[in-house]
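Trainee: Take this sequence and fold it.
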Amino acid sequence: MTPFLSLAQTNHTELGWLSSKLLGVTLTSAEWVLWVLVILSVLSIAIMLERTVYFARHRLPDSEALAVRLARGEYDVARKAIEGKTGMEAAIIREALASADQGADTVEQVIASTLSRERPQYERFLSYLGTLGNNAPFIGLFGTVLGIIKAFNDLGKMNAQGGGGAMQQTVMAGISEALVATAVGLAVAIPAVVAFNVFNRQLKTLTSRANALGYALVGSMRAERPASNTATAGRAAEAR
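Mentor: Next up, the predicted model:
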């Protein structure tokens, strides 16, 4: 502990200008770090609630059964099923059926375009949760470092004044208070990381279901084309 004590006992006037200014900043209370973490936590909770509601409202129920109907060519049933529905799956079916007269290749392009347009709506604010989950522990650690610096500075002052038995109690109290920032940082980061992973998993599931609906529609259209060509050829043969 001798190096720390000697550093703490150093007069600020003996330090360089920049070192003196930085030491003066670090010796302030680290409570502002806790307030920053609390604000970030409130924002993350609000985003979690908003994303939960958004994912729940923009999801098409029974998409597996609807994919089967599309594969069978029951397009009217699919149109009725998506009436008043919003979200990636409903948008893909709606726009794909609207362009069905232009052929399967065009429908494939429409599906890819719609998917690229709808996906960012689900990804909104997820980057915030991911960033917070990765960096909140470091913010808490920063608060802890500030608290430890202040604790050793107080220890140096007490040692210079011959504080005696109160010295250890002062250091332990300061360090335990400083470690609260690390604990709060972890408490903020863990839910954010869990929510980020959950929402990303839900988005992957929705994307897979939307692609399945698109594949079912395109497959049905391509299956109908050879049948119509065969029927046309048969009529031409009978006419001859």
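Trainee: Please make it C-alpha for all contacts and neighbour counts, starting now.
Mentor: OK.
Trainee: Go through stretch 163-174 and flag the buried ones.
Mentor: By neighbour count on 16 or more other Cα atoms under 10 Å, the buried set for stretch 163-174 is M167, T170, V171, G174.
Trainee: Now the second one, please; I'll put the structures next to each other:
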Amino acid sequence: MNGISTTFIVQGALWLLGIFSVVTWTLIVVKAVQSVRASVQSRRFTKQFWAASSFHAAAALEPGVSPVGRVAATGFETLQRADEGNGQDLEHSWSRHDLLERHLRQQIQNERRRLEAGLAVLASIGSTAPFVGLFGTVFGIIHALTAITHSASASIDVVAGPIGEALVATGIGIAVAVPAVLAYNFFVRLVKAASADLDGFATDFVTLAQKAGFRVQGTAARAQPSLKTVNEAFA
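Mentor: Here you go, the predicted structure:
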């Protein structure tokens, strides 16, 4: 392997680490914004939900973009669609209680997947970046040793420079991996906490729905506000 190809391999490893670093910090910023936004919106909706005068009044709340709001909207929609089903197909063969729990569980899984999006990339970068750096270092050392051989000298002045440059790739690989690993662990912890909150809210939702007989009054009227407006306009 000649010196030119070895140099290209080292430079390619460094460029790849640079791409890894850009992707890592982009994901960190995106996931941080997503987590903060979801947390704020969920707290806001939860406060409005528990401030509602009744379970039926809570059905009129706008879910917005909060995970808790989407879970609640799924629950209310499930109860509404249970009234529309004729019980002749598999979709409506469940009891209202089981049907509600099933759809809430599915929505929680959807929210979890949404929050986990991008974390696999962080985990992959955190685990592979040091090896990419080491890969570049190995070929850098090979190139350095080849240069030393051609110089016909093994003094410290000749060896230190090329070997030191080759070790830079390992240092860059570690520098790229550390933020990725720390960010991954941090966001995984946030996902687990958010999932626990969604599970707790879903349990409370099912309890409230059971007290309401697994029915939501006024949901159909809320779904067709334009018809009432048109009739009033022509009255």
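Trainee: quick one: which of the buried residues of stretch 163-174 of the first structure sit in helices?
Mentor: When DSSP state H is applied, these are split such that M167, T170, V171, G174 fall in helices.
Trainee: so can I have a markdown table of these showing distance to L37 of the first structure?
Mentor: A markdown table is the format used below for these (distance: Cα to Cα, whole Å):
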| residue | distance to L37 of the first structure |
| --- | --- |
| M167 | 30 |
| T170 | 26 |
| V171 | 24 |
| G174 | 20 |
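Trainee: and of the buried residues of stretch 163-174 of the first structure, the nearest to S44 of the first structure?
Mentor: Closest approach between these and S44 of the first structure, by Cα to Cα: G174, at 29.3 Å.
Trainee: what sits against the residue nearest to that closest one when sequence neighbours are not counted?
Mentor: Leaving aside its sequence neighbours, G174 of the first structure sits nearest to A151 (Cα to Cα, 6 or more residues apart in numbering; 5.0 Å). A151 of the first structure makes contact with T170, V171, G174, I175, according to Cα atoms under 8 Å, 6 or more residues apart in numbering.
Trainee: so where do the helices sit in the second structure?
Mentor: 3-51, 55-58, 67-84, 96-116, 119-151, 156-211, 219-223, 225-234.
Trainee: how far apart are the shortest one and its match in the first structure?
Mentor: Following the fit onto the first structure, the mean deviation recorded for helix 55-58 of the second structure is 3.2 Å by mean Cα distance after the TM-score superposition for the first structure.
Trainee: Aligned counterpart of the residue nearest to G174 of the first structure in the second structure, please.
Mentor: Alignment note: A151 of the first structure maps to A144 in the second structure; criterion TM-score structural alignment.
Trainee: Return the mean post-superposition distance for stretch 187-200 of the first structure against the second structure.
Mentor: Mean deviation of stretch 187-200 of the first structure from its aligned counterpart in the second structure after superposition (mean Cα distance after the TM-score superposition for the first structure): 0.8 Å.
Trainee: returning to that earlier point: could you check the distance from the match of A151 of the first structure over to T170 of the second structure?
Mentor: For A144 of the second structure, the distance to T170 of the second structure equals 15 Å [Cα to Cα, to the nearest Å].
Trainee: Which one of the ones in helices among the buried residues of stretch 163-174 of the first structure is nearest to G103 of the first structure?
Mentor: In terms of Cα to Cα, no member of these lies closer to G103 of the first structure than G174, at 72.4 Å.
Trainee: Tell me which residue of the second structure matches up with that closest one.
Mentor: With TM-score structural alignment as the criterion, G174 of the first structure lines up with P162 in the second structure.
Trainee: pretty sure that match is touching F139, no?
Mentor: No - the criterion here is Cα atoms under 8 Å, and P162 of the second structure misses it with F139 at 11.3 Å.
Trainee: and Q11 of the second structure, how many neighbours does it have?
Mentor: Q11 of the second structure has 15 neighbours, counted by other Cα atoms under 10 Å.
Trainee: Setting aside sequence neighbours, what's the nearest residue to it?
Mentor: Using Cα to Cα, 6+ apart, the closest residue to Q11 of the second structure is G136 (7.8 Å).
Trainee: same question, R59 of the first structure
Mentor: Spatial nearest neighbour of R59 of the first structure, excluding adjacent residues (Cα to Cα, 6+ apart): G87 at 5.9 Å.
Trainee: which position in the second structure aligns with that neighbour?
Mentor: Using TM-score structural alignment, the partner of G87 of the first structure in the second structure is S66.
Trainee: Tell me, how many residues neighbour that match?
Mentor: Close neighbours of S66 of the second structure, defined as other Cα under 10 Å, add up to 21.
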